[in-house]
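> Let me see the structure of the following:
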Amino acid sequence: MPDTTTLEQPALEQLFLKARTYNAFTGDVDDALLRRLYDTFKFGPTQSNTCPGRFVFVKSPEGKAKLGPALDKGNYAKTMAAPCTVIVAYDMAFYDKMPVLAPHTDARGWFSDSPEAELYRAALRSSSLQGAYLILAARALGLDCGPMSGFDTAKVDAAFFAGTKIRSNFLVNLGRGEPSSVHPRAPRLEFDETCRIE
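As a prediction, this is how the structure comes out:
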């Protein structure tokens, strides 16, 4: 009987070892799959369960028209052609949700009076984690991903988050990856170059 406490090799390959960043996509990403995606990755841990990530799934021609002017030239065509682009963002007022997210304690007060720089670090850190969970959950559900920066955050914030305390972090194109759009895999650093055990 297999050890059910660890993932088998095909799952590891799908999530990490053979997964790639795609630059072109085919297919469609329907709304039901996006809801399933969120309902999967929302359980990933964040600092004190703050869950500051906010996600805009840009699919419509109108949404793409709003996003397009913010994209760097090198990201424009592939993003406009992707079935879906996720704006991974963070809410600087995330603490307002703490009575729901941490009902066992008065966690709102841990953050509400913090300096903006501390709120920014907390929101950016945990929303980045949530964006990574999104990528892994998408791969687990059979989607391919193309995460990227290369856009004007101020333009995205003005187009999608005006009048709020939500700020954009990074983008992820979603769909079925086109194999011809993948570059040869770049090297990674070895354990001894990046890690130590004490």
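
> rest of the way, CA atoms for contacts and neighbours
Fine.

> and the longest helix for the protein?
Secondary structure of the chain per DSSP state H: the longest helix is helix 116-140.

> now for that one, which elements pack on it?
Judged by 3 or more Cα pairs under 8 Å, 6 or more residues apart in numbering; DSSP states H and E, the packing partners of helix 116-140 are helix 31-41, strand 53-58, strand 84-91, strand 144-148, strand 166-177.

> Name the residues that touch the helix or strand just after the shortest one?
Using DSSP states H and E, the helix or strand that directly follows strand 144-148 along the chain is helix 153-160. In this structure, residues lying in contact with helix 153-160 by Cα atoms under 8 Å, 6 or more residues apart in numbering are 66-67, 69-70, 166-169.

> Can you give me the distance of the residue most central in space within the chain to residue 86?
The residue lying closest to the centre of the chain (Cα atoms, centre = their mean) is residue 131, at 2.3 Å. For residue 131, the distance to residue 86 equals 9 Å [Cα to Cα, to the nearest Å].

> one step back: in the longest helix of the chain, what's buried?
119-120, 122-140 (16 or more other Cα atoms under 10 Å).

> Next up, the contacts around the closest residue in space to residue 129 that isn't next to it in sequence.
Here the nearest residue to residue 129 in space, its sequence neighbours aside, is residue 46; by Cα to Cα, 6 or more residues apart in numbering that works out to 7.0 Å. Shown in contact with residue 46 (Cα under 8 Å, 6+ apart): 126-127, 129-130.

> Sequence B follows; please return its structure for comparison with A:
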Amino acid sequence: MSLALDAAAQDLLFRGAQTANTFTDEPVTDEQIQAVYDLVKYGPTAFNQTPLRITLVRSQEARQRLVQHAMGSNGPKTLSAPLTAILSVDLDFHEKLPTLFPAAPGIKDAFFSEAASREVAGTQNATLQAGYFIVGIRAAGLAAGPMTGYDFSGIDKEFFGDGKQKSFLVINIGKPGADAFHPRSPRLAFDEAVTAV
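The predicted model follows:
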């Protein structure tokens, strides 16, 4: 196989990594999360947009505020994880964009002046960044438990009352605990997913 990563790194990031449902009580430090972010911030996005915002939920009070918006078993999972992150889109991300084309200083306004198109672009690129963040968590030797089973409009009101951020994913983070993983579901084979034209 023509991959630059050795087999151990491939297993750590992909083949051996699964969504964790239980965690040990070993803490996840701010330094670990900063190291993850400082690595994955270089993942490619359109126009180098960085609309993803990460809110670390550490205190018990904040966890209780979060889990009131959880569906099913996601609440107990979140309460037992050493760290939980709310991933959201900063709807004003364009204000922090670097100058994209120095020869055309109005390009930022042309692309991002309308709120609706800005939200679409922000959501697409924040979703890309979320994938990088999950892989970065795995690269740190931690497990990720990403969840969409939350009332995100409720989370937005609870945590982002100014309306400038829209949440879309909650991730539990830590070392996997007992019976952390369900049996792996099958994936499509290469010839089922890839075509050449």
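
> Next, count neighbours for the equivalent of residue 56 of structure 1 over in structure 2.
Mapped onto structure 2 by TM-score structural alignment, residue 56 of structure 1 lines up with residue 55. Using other Cα atoms under 10 Å, residue 55 of structure 2 is surrounded by 14 other residues.

> And for residue 68 of structure 2?
14.

> Could you measure from it over to residue 149 of structure 2?
Taken as Cα to Cα, the span from residue 68 of structure 2 to residue 149 of structure 2 is 12 Å.

> for residue 17 of structure 2, same thing?
Relative to residue 149 of structure 2, and taking Cα to Cα, residue 17 of structure 2 is found at 21 Å.

> So which of these two has more stuff around it?
residue 17 (19 against 16).

> ok, now how distant is the more buried one from residue 11 of structure 2?
For residue 17 of structure 2, the distance to residue 11 of structure 2 - Cα to Cα - is 7 Å.

> same thing with residue 120 of structure 2?
For residue 120 of structure 2, the distance to residue 11 of structure 2 - Cα to Cα - is 33 Å.

> what does residue 20 of structure 2 give?
15 Å.

> Please say which of those two ends up with more neighbours.
Using other Cα under 10 Å, the more surrounded residue of residue 20 of structure 2 and residue 11 is residue 20, with 25 against 13.

> Report the contact partners of that one.
143-145, 176, 180-181.

> Need the counterpart of it in structure 1.
If you follow residue 20 of structure 2 across to structure 1 using TM-score structural alignment, you land on residue 22.

> Find the residue closest to that match in space, skipping its chain neighbours.
Among residues not flanking residue 22 of structure 1 along the chain, residue 146 sits closest, at 5.0 Å (Cα to Cα, 6+ apart).

> surely the one you found meets residue 173?
Yes - under the criterion of Cα atoms under 8 Å, residue 146 of structure 1 makes contact with residue 173 at 4.7 Å.

> more crowded one of those two?
Set residue 146 of structure 1 next to residue 173 and count neighbours by other Cα under 10 Å: residue 173 wins out with 29 against 22.

> roughly how far apart are the closest residue to the more buried one other than its chain neighbours and residue 62 of structure 1?
Nearest residue to residue 173 of structure 1, sequence neighbours excluded (Cα to Cα, 6+ apart): residue 85, at 4.3 Å. Residue 85 of structure 1 sits 13 Å away from residue 62 of structure 1, going by Cα to Cα.
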